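Chemist: give me the fold of what follows.
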Amino acid sequence: MSDTYLNLVNSGLTKEIAKKLGLPRPAVLRRFDPSKPLVPGPLLVLGKGESADALASVLLSWQQDVRRHATPKEKLGAILMVLDEVMSPEDLSSVSLDAGASLRDLASGGRIVTVSRPASEAQDPAAAAARQGVEGTLRSLAHELRGGATANGIVLANGTGATAPSVAAALRFLLSGRSAYVNGQFITVGSAAGELPAEWTASLAAKTAVVTGAARGIGAAIARVLHREGANVIVVDVPAAGEQLAAVANEIRGTALQVDITRDDAADRILAHASERYGRLDIVIHNAGITRDKLLANMDASRWDSVIAVNIASQLKMNERFLASEAFSKQGRIVSLASTSGIAGNRGQTNYAASKAGIIGMVRATAPLLEPRGGSINAVAPGFIETDMTARMPALTRQVARRLSSLQQGGQPVDVAETIAFLASDGAAGVNGQVLRVCGQNMVGA
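Modeler: Model prediction:
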């Protein structure tokens, strides 16, 4: 569903009226376009030490216009703040203030990315304080940006080097238009070796992926993006959605499988289909989910149990079968759809929030099982996304929900899909057991 207000305040006479009245003016976000550059202008790399120099070299190898010192009034496409060597809160000052001095020169749709290390791994209290300070700096800065710009961070865990493949993959994702609705978030990258694609626009070439709940909305968008990235895609949904499912499969030249994921044989049918058509299964996207909203005082067993069965119990059963099967790649990737409701809670959604919080717990506990084999499992937690479901909200409620994020608008299904495609790639092998929010920095209730 389109955001009429956003369109009005960004075009023609209504744009000028909005300016004069001082109305909120959410920007049109910079999304992925293969014909456009990675960032809309030069990149300023701030920080001292080996990591800053090494990351500048990586950016240069991507044919980016890199600056180590700001030029007054020069428009910047991105600012990279390298803070992995901070040892005390005072060490944050130089890089943070230098970044602040260049914020007015950040282009519309610009990006700010920090690189730091986990506070939990610091032995010294001062170092832990400095590292945790990066989080407060970044999240606050993300609230200050305008023009559709975003700020996100990469956290180097377990001694991971700044130029590890998974760091490069995360950096490219956060700098690009693919991360349009990811704001104020951190991606923790571990020491697992990733493998960068030969072509960045075909990060899933020759992979076989399955997407559940793919007949419409976010699921269909995920299928389209995975196909764009080179994957063979199997789309799955219930028989009642068969016609829409077939249309999606035809559009992406994939295959359709009608199956109820709560059935005990759902995983076996998916594995058999993947093996017969493509030889193996590499990527599993657990997107299927339902809502049966009611205040807990009025909740009945049918509403509660059906949501748990579809949203989390089915995934647990299927993952157990996938991990035990030789048809599922040893380096397989699993991505599950959680929700900000599972993090912050939401009135009238105790059953849904329980299921989505359950996904987060499942992901964290399953990650160690996949790590030794080179696989990974992560979750994506969408916030307010423009779908058929949100279109049914009362008009005033919908408008309020849109404006509550730092970006002052709802996300699009493609924003969720782009994040999933990143996590499903081999380049993201070092990202495991993580929950990445796609919410425009909207955390109502937290």
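Chemist: could you use CA atoms for every contact and neighbour count after this?
Modeler: OK.
Chemist: quick check: buried residues in the helix or strand harbouring residue 357?
Modeler: Using DSSP states H and E, residue 357 sits in helix 350-370. Of the residues in helix 350-370, 350-360, 362-364, 366-367, 370 count as buried by neighbour count, 16 or more other CA atoms under 10 Å.
Chemist: give me the contacts around that helix.
Modeler: 290-296, 303-304, 307-308, 311-312, 316, 331, 336-339, 341-343, 345-346, 376-379, 432-435 (CA atoms under 8 Å, 6 or more residues apart in numbering).
Chemist: filter those residues down to the ones in helices?
Modeler: Cross-referencing the contacts of helix 350-370 against helices under DSSP state H gives 303, 304, 307, 308, 316, 341, 342, 343.
Chemist: for PyMOL, write the selection for the buried entries among these.
Modeler: In PyMOL, this line selects whichever of the ones in helices among the contacts of helix 350-370 come out buried by 16+ other CA under 10 Å:
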select buried, resi 304+307+308+316+341+342+343
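Chemist: go through the ones in helices among the contacts of helix 350-370 and name the one nearest residue 9.
Modeler: residue 341 (29.7 Å; CA to CA).
Chemist: quick one: the strands in the stretch 51-200 of the chain?
Modeler: Applying DSSP state E, counting those that start in this stretch to the stretch 51-200 of the chain gives strands spanning 66-67, 76-82, 106-116, 150-156, 186-189.
Chemist: another for comparison:
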Amino acid sequence: MTDKYAQLVNQGLGKNVAKKLGLPQPAVLRRYEPGQPLVTGPVVVLGETAAADKLAAELLSWDLDVRRHAVPREKLGAIILVLDEVAHPRDLEKPVLAAAGSLRDLGPCARVVTVSRPSGETDTPAAAAARQGVDGFLRSLAKELRAGATGNGILLDGGVEAASPSVLAALRFFLSGRSAYVDGQFLTVSSAAGSLPDDVERPLAGKVAVVTGAARGIGAQIARTLHRDGATLVLVDLPAAGDHLAAVANAVKGTALQLDITREDAGQRILEHAVQRHGRLDIMVHNAGITRDKLLANMDHGRWSSVININISAQLRINEALLASEHFGPAPRIVSVASTSGIAGNRGQTNYAASKGGVMGMVRATSSLVAAAGGTINAVAPGFIETEMTERIPFALREVARRANSLQQGGKPADVAETIAFLASDAAGGINGEVLRVCGQNMVGA
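Modeler: All right, here's what the predicted structure looks like:
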């Protein structure tokens, strides 16, 4: 699906007219392509703690141009603001204003990343205030950035150190084009687990992954992205989508499994297929989902039950079967597709929002069970993504939905797929029970 307005205001006469009239001018986002530079310019690491020193040293080992102090009027690729030791709100002023002095020097599609610690009940009131203050600061800053730049945060939970594998992996993800449509979000690293890949271009090499709802749209793009990153694919969809499913499976050199995931034995069928063809299963991506929109006053049993059964009940049954199997692992990864509708709600989608809210609740509650097996479970919550489904939204409503985020445009299926691929990797082994929104950051609220 093409955003013709965005194309118009980014070239020629349309660009000049939009600028004169003060119309929204969504930037062309920098999206990941194999072999491209991680960032497009020097990276400034601000902070006076040991964590700042460690991160600067690590970034140097990535062959990046790293600065501890910005040079005025030099176009920057990123600012990393290390705030892990703030103990009082007044501690924020010096590093934050140091970053402020460099904001006008950020290049197109630059990145701002904070590294801090979450507030907790055992903190002093002053420390909790400072740490929670980072949250409000970063989310507000992300809404001020322009030209496709994004702002995101990494939270170091408990005793996690800045140089832990999943912290470095999250930093690489946020700096790269993989996170083009992730904006104003925080990702908590809760343990030192995880291992960085030998080949950053193929972080899923040797892994066997299942993707449900893989015949079209976001599911097909997830399959292509996981294949690009080295995974062997088992693709699942309904028999009615068999031709499309076979085409995608052939394109990614995977196998197709025609299956209704609401069947009681769906989990066992998926395991049997993966084990028979590939010997095991490492990654489960729950992408399959439907909408049956209706105002609640007009809702009926069929619309409600079909959405709940496919979007959440099937995931619960499949996960139960996977976690009971010796063939899932040894470091299993589960990634579920939720939705921002499950966070903020959406008119006419009480059934869909309930199911996607259910996905997020399931992820949090299952995290300890998966951790016991040496694995992780996380969710990705897309916002407005340009798909065949969103193309059917009435024009005026579609345009409002596209522009009502900090990046002033809809996302692409690839944005969802890139985030899933990151969370499915061994490098993300210290990230568990998280919901990461891929929504361009809503203009109102978080």
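Chemist: buried ones among the contacts of helix 350-370 of structure 1?
Modeler: Among the contacts of helix 350-370 of structure 1, those classed as buried by 16+ other CA under 10 Å are 291-294, 304, 307-308, 311-312, 316, 331, 336-339, 341-343, 345, 376-379, 432-435.
Chemist: filter those down to the ones in strands?
Modeler: Members of those lying in strands (criterion: DSSP state E): 331, 336, 337, 376, 377, 378, 379, 435.
Chemist: what sits against the fourth one?
Modeler: Translated: residue 376 of structure 1. 331, 332, 333, 334, 367, 370, 429, 431, 432, 433.
Chemist: tell me the residue in structure 2 aligned with it.
Modeler: When structure 2 is aligned by TM-score structural alignment, the residue opposite residue 376 of structure 1 is residue 376.
Chemist: residues touching residue 441 of structure 2, list them.
Modeler: Applying CA under 8 Å, 6+ apart to residue 441 of structure 2 gives the contacts 143, 182, 183, 184, 185, 405, 406, 407.
Chemist: wait, which of the contacts of residue 376 of structure 1 is closest to residue 195 of structure 1?
Modeler: Nearest to residue 195 of structure 1, judged by CA to CA, of those is residue 429 at 7.6 Å.
Chemist: gap between the closest residue in space to that closest one that isn't next to it in sequence and residue 96 of structure 1?
Modeler: The shortest distance from residue 429 of structure 1 to any non-neighbouring residue, by CA to CA, 6 or more residues apart in numbering, is to residue 194 (4.7 Å). Relative to residue 96 of structure 1, residue 194 of structure 1 is positioned 30 Å away (CA to CA, to the nearest Å).
Chemist: neighbour count for the two, which is higher?
Modeler: residue 194 (21 against 18; other CA atoms under 10 Å).
Chemist: what's the neighbour count on the residue nearest to residue 246 of structure 1 when sequence neighbours are not counted?
Modeler: Using CA to CA, 6+ apart and skipping residues adjacent in sequence, the residue nearest residue 246 of structure 1 is residue 256, 6.0 Å away. Neighbourhood size, residue 256 of structure 1 [other CA under 10 Å]: 23.
Chemist: quick check, residue 256 of structure 1 in a helix?
Modeler: No: counting by DSSP: H, G, I helix; E, B strand; the rest coil, residue 256 of structure 1 is not part of a helix but strand.
Chemist: isn't it up against residue 239?
Modeler: No: between residue 256 of structure 1 and residue 239 no contact is recorded; they are 10.5 Å apart, counting by CA atoms under 8 Å.
Chemist: please enumerate the helices of the stretch 51-200 of structure 2.
Modeler: Shown for the stretch 51-200 of structure 2, the helices assigned by DSSP state H, counting those that start in this stretch span residues 93-100, 125-144, 165-175.
Chemist: which among the ones you listed is found nearest to residue 54 of structure 2?
Modeler: Per CA to CA, nearest to residue 54 of structure 2 of the helices of the stretch 51-200 of structure 2: helix 165-175, 10.5 Å.
Chemist: average offset between that closest one and structure 1?
Modeler: Compared with structure 1 after the fit, helix 165-175 of structure 2 shows a mean deviation of 0.3 Å (mean CA distance after the TM-score superposition for structure 1).
Chemist: what packs against that helix?
Modeler: strand 106-116, strand 150-156, strand 186-189 (3 or more CA pairs under 8 Å, 6 or more residues apart in numbering; DSSP states H and E).
Chemist: can you say which of those is nearest to residue 439 of structure 2?
Modeler: That would be strand 150-156 among these, by CA to CA, at 11.7 Å.
Chemist: who's in contact with that closest one?
Modeler: Outside strand 150-156 of structure 2, the residues touching it (CA under 8 Å, 6+ apart) are 84, 109-118, 138-139, 141-142, 145, 162, 167, 170-171, 174, 180, 182-190.
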